[in-house]
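Asks: Provide a 3D model corresponding to the input given below.
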Amino acid sequence: MVEWWQLALSIAGGLAILWVALVIALLVEQRKHPGATTIRAILRLAPDVARLLKRLASDRSVPISVRIALFALLVYLLSPIDLIPDFIPVIGFIDDALIVALALRIVTRHAGGEAIERHWPGTPEGLAAVLRLAGLPPHSGM
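Replies: Take a look at the predicted model:
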């Protein structure tokens, strides 16, 4: 039986992995576009992305496939079963980071730029970084 503190620890660990994966992906993307986004802005982006994903998951106008993918990502992050066990130093978290980055890219592409822009809670620069990471064109009003 899973205790409440184990569940809370799993959720916190999943969120930390999501944040690290997002920061790594954005740092790689930032190197492709020097000066487009500062490191400080990237570090502030994770809470905005978490809110974006929550809003996308609860929006009935977003395709059901996007909402299912978000649920599957959450289940994977909370699951004790991993492709590579987390107790293996460094590489244990790489599979989680790669799956999170891939899922974010798929979700943002399938939801579409308009849905991302509609639900984006952060700054215009953060939105531009997320759209760039997803391979979507920037908003025409930016």
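Asks: could you use CA atoms for every contact and neighbour count after this?
Replies: OK.
Asks: any idea how far residue 122 is from residue 14?
Replies: Shown here: residue 122 relative to residue 14, a distance of 22 Å by CA to CA, to the nearest Å.
Asks: quick one more, to check against the first:
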Amino acid sequence: MLRILEQYERVPWHPKVFTACVVAYAFSPIDLIPDFISVLGYLDDVILVPLGIIIALKMVPKTVLTDCECKAEEMMKNGKPKNWIGVYRNADFTFVMVLQVLPIINVCVQKRPAPFRYRPLK
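Replies: This is a model prediction of the structure:
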């Protein structure tokens, strides 16, 4: 829905900018509260992103919103739009994970001991 709102010409510029900021915040690694803080780090993503989407949808006039909803339903009936960026991102993530796991598998498969050992003190 947000993608259709971004592309629709009858939407004013300020909801487009606000929507772009919400999407950028959702995908950026920078958070207002860092994720390593146990509960609050994830709570800001859970609260701020949906709140930003709700505010962005309320900024758009009702007639434009109904037109965009009709376009979204039409797109879903004709077949879901392909998101190749997501496919490439998942492939990159899988490739990086395989590169990280290969050295561990290599050490486990080889018959030689680990590169270091703990020796008891005498």
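Asks: residue in the second structure matching residue 27 of the first structure?
Replies: Using TM-score structural alignment, residue 27 of the first structure has no partner in the second structure.
Asks: quick check: residue 27 of the first structure vs residue 98 of the first structure, distance?
Replies: Plainly put, residue 27 of the first structure is 14 Å away from residue 98 of the first structure if you go by CA to CA.
Asks: contacts only, for residue 3 of the second structure.
Replies: By CA atoms under 8 Å, 6 or more residues apart in numbering, no residues touch residue 3 of the second structure.
Asks: give me the neighbour count for residue 71 of the first structure.
Replies: 13 (other CA atoms under 10 Å).
Asks: err, residue 53 of the second structure, not the other one
Replies: Counted with other CA under 10 Å, residue 53 of the second structure comes out at 16.
Asks: which helix or strand contains it?
Replies: helix 40-59 (DSSP states H and E).
Asks: and the very next helix or strand once past that helix, what does it pack onto?
Replies: Counting by DSSP H and E, the next helix or strand C-terminal to helix 40-59 of the second structure is helix 62-78. Applying 3 or more CA pairs under 8 Å, 6 or more residues apart in numbering; DSSP states H and E, one finds that helix 62-78 of the second structure makes contact with helix 2-7.
Asks: could you point out the residues of the first structure onto which the helix it packs on aligns?
Replies: With TM-score structural alignment as the criterion, helix 2-7 of the second structure aligns to 53-58.
Asks: for the matching stretch, give me the average deviation versus the second structure.
Replies: Average distance, stretch 53-58 of the first structure versus aligned residues of the second structure after superposition (mean CA distance after the TM-score superposition for the first structure): 0.5 Å.
Asks: great, nothing more from me.
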